[in-house]
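Asks: Need a 3D model of the sequence below.
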Amino acid sequence: MASLCTGAFVLAAADLLDAKRATTHWAHTRDLAARYPQVKVDPDVLYVDNGSVLTSAGKAAAMDLCLHLVRLDHGSAIANTVARRLVVPPHRDGGQAQFVTTPVPAPDNHALAELFPWVIERLDHPLAVEDLARQARMSSRNLSRHFRSVTGTTPLQWLLTQRIRHVQELLETTDDSIDTIAAATGMGTATTLRRHFNRTVGVPPDAYRRTFRSRTRPGPQRPVDLRQVDA
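Replies: This is a model prediction of the structure:
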């Protein structure tokens, strides 16, 4: 069961969030905490996954949660494809606190909208901040400012996150060796990939591959028709 934005109030009223972490739009987190003190309200995250119950912050964060659900049910490859169709990052770092005083830009109405898909298609290249700045036609300093505003993180951290997501996708969908995946995702060497993957995901890539391929998903799984995404 999942709630989007202020839908958390409904779940709280039904006692489904008792003793659980939850979030809602930053403008209503204090109200949620005051009305339902048994709920562990976290005002700084984009969404909270408690397993059977999930909550998200505002409308943009609701999309983050929905992509997270697609990733859980259908894997990173499908989630990344959906994100590309929506022209949004597959995953955003940081929490909603970054947006309290700055409105979240529309997905296709910010200075980096064309840069994101360009980078995603070139993750196997040795990209640097200067390369991204050149493609975006702005200085490195200006690029960093826009990245902080749009994603809540730095260009290099965002780039690393996209590489890790691509690594996950390849671990889930191919039998490629770690060396091959490292080259295909711009991580360079298997040693570098393992270090960053373990630090970011929390498990070694080999363990991630075994876990994902051996886990069973509850309920019948239907193929996702990506032609319906734009509808």
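Asks: C-alpha from now on. contacts and neighbour counts both.
Replies: OK.
Asks: Tell me how far residue 31 lies from residue 1.
Replies: 22 Å (CA to CA, to the nearest Å).
Asks: Just want to know which of the two has more residues nearby.
Replies: The residue with more neighbours, out of residue 31 and residue 1, is residue 31; 14 against 10, by other CA atoms under 10 Å.
Asks: List the buried residues of the host helix or strand of the more buried one.
Replies: Secondary structure from DSSP states H and E places residue 31 in helix 29-35. Applying a neighbour-count criterion of 16 or more other CA atoms under 10 Å, one finds 29, 32, 33 buried in helix 29-35.
Asks: want to put them side by side, so please do this one too:
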Amino acid sequence: MHTVAVLALDGVVPFDLSAPIDAFGWARLPDGRPAYRVRVCSPSPSGEVSAGAFTVRAPYGIEALAEADTIILPGVANPPHELPPGVAEALRDAAANGTRIASVCVGAFLFAATGLLDGLRATTHWAAARELALRHPKVEVDPNVLYVDHGRFLTSAGAAAALDMCLHMIRSDYGSTIAAQAARMSVMPLEREGGQAQFIVQDLTPAPAGATLEPLLVWLEDNCADDLTLDRIAERAGLSTRTLNRRFREQTGTTPLRWLHRARVRRAQYLLESTAYPVERIAAQAGFGSPTAFRECFRKVAGTSPQGYRRAFRSRESVKAGASTGAAAGPGRG
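Replies: The predicted model follows:
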């Protein structure tokens, strides 16, 4: 039987700990036998670790890592710069013996601290991606995906992305039929549309306070629905297009048009969440020249279609408002 060891360190995030336990626990072979043996282990001599509002007692020590086929690293509330004594060595030894290792959410910090992710692409919760990249510059951090699979090493984004990754591993181990049953028991689709970019409030990368572009950025955000060309933006700033591009890169790290596209996508996200307007109307109100251009840009920035984003994030209040006003007569194609 395939053995999964879930490593619980002090401060473990409860959901990160429980999600893989449940996902692998739901997997059943065709004859009804469990597909996995799941063991929770800890380096604590007593086995007790804090899990925020409660304490967990792990029945196994870190010696269980040497016997595992798969090791899961849940996130902890405050990821340490260094792992507890013996943990990094145990994980590196397991990796050398061919054990599959996967991290959940900010468990990527624990994984990266072993050095095993150096030179590899990895992901974590989008809100922690910048810190992970700063702490571990040898790791290529991608905040826009639900999980990254290098075969033996996997990393996942926040919360529910742990289930996506675990279902992916079950499918790799036993095939789609068993994975699909585990997905049904977890009340999860076997595959979700888009990546975690759809869950990110788009950062417009404001210029530092007092920077020369600050008034222009405010104007751009207020007027992003207008037909704005690079020449018109430069005219508003009183600069040549060449100087405008240079200052934008210096102060925001991007170009004027890319910044404008993100501002338009952010406005579109708000409209998709809070109104029942058709996609065509939202495209116009967000400043896109056509619904087709809107869909292409939205998918590139948010990682999903406008309609997919609306299904995931539209509030009940906007649904009720749309029904009462008749605005939901046609949300358009996503």
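Asks: Out of the buried residues of helix 29-35 of structure 1, flag the one nearest to residue 65 of structure 1.
Replies: Residue 65 of structure 1 lies nearest to residue 29 out of the buried residues of helix 29-35 of structure 1, by CA to CA, at 17.3 Å.
Asks: Help me confirm that the closest one comes into contact with residue 41.
Replies: Yes. Taking CA atoms under 8 Å as the definition, residue 29 of structure 1 is a contact partner of residue 41 at 6.8 Å.
Asks: Spatially central residue for structure 1, please.
Replies: residue 91 (1.8 Å; CA atoms, centre = their mean).
Asks: Contact partners for that one?
Replies: By CA atoms under 8 Å, 6 or more residues apart in numbering, the contact set of residue 91 of structure 1 is 64, 161, 162.
Asks: try 10 Å
Replies: 64, 65, 67, 68, 79, 80, 83, 151, 158, 161, 162, 165 (CA atoms under 10 Å, 6 or more residues apart in numbering).
Asks: Which one of those residues is nearest to residue 113 of structure 1?
Replies: residue 151 (11.3 Å).
Asks: isn't there a helix covering residue 225 of structure 2?
Replies: No. Using DSSP: H, G, I helix; E, B strand; the rest coil, the assignment for residue 225 of structure 2 is coil, not a helix.
Asks: What is the aligned counterpart of it in structure 1?
Replies: Under the alignment (TM-score structural alignment), residue 225 of structure 2 maps onto residue 124 of structure 1.
Asks: what does residue 247 of structure 2 give?
Replies: Superposed on structure 1 with TM-score structural alignment, residue 247 of structure 2 falls opposite residue 146.
Asks: and that match, how far is that from residue 67 of structure 1?
Replies: 23 Å.
Asks: neighbours around whichever residue in structure 2 pairs up with residue 183 of structure 1, how many?
Replies: Matched by TM-score structural alignment, residue 183 of structure 1 corresponds to residue 284 in structure 2. Neighbour count of residue 284 of structure 2, defined by other CA under 10 Å: 16.
Asks: what does residue 175 of structure 1 give?
Replies: Here the number of neighbours of residue 175 of structure 1 (other CA under 10 Å) works out to 11.
Asks: and it, which of the three is it?
Replies: Following three-state DSSP, we place residue 175 of structure 1 in the coil state.
Asks: Would you agree it is in contact with residue 209?
Replies: Yes. Assessed by CA atoms under 10 Å, residue 175 of structure 1 is found in contact with residue 209 at 9.3 Å.
Asks: if we can go back for a sec, so the equivalent of the residue nearest to the centre of structure 1 over in structure 2, which state does it fall into?
Replies: Correspondence of residue 91 of structure 1 to structure 2, assessed by TM-score structural alignment: residue 204. Here residue 204 of structure 2 is coil, with the state taken from three-state DSSP.
Asks: the helices in the stretch 201-334 of structure 2, which residues?
Replies: 214-222, 230-237, 241-252, 256-274, 279-285, 291-302, 306-313, 316-325 (DSSP state H, counting those that start in this stretch).
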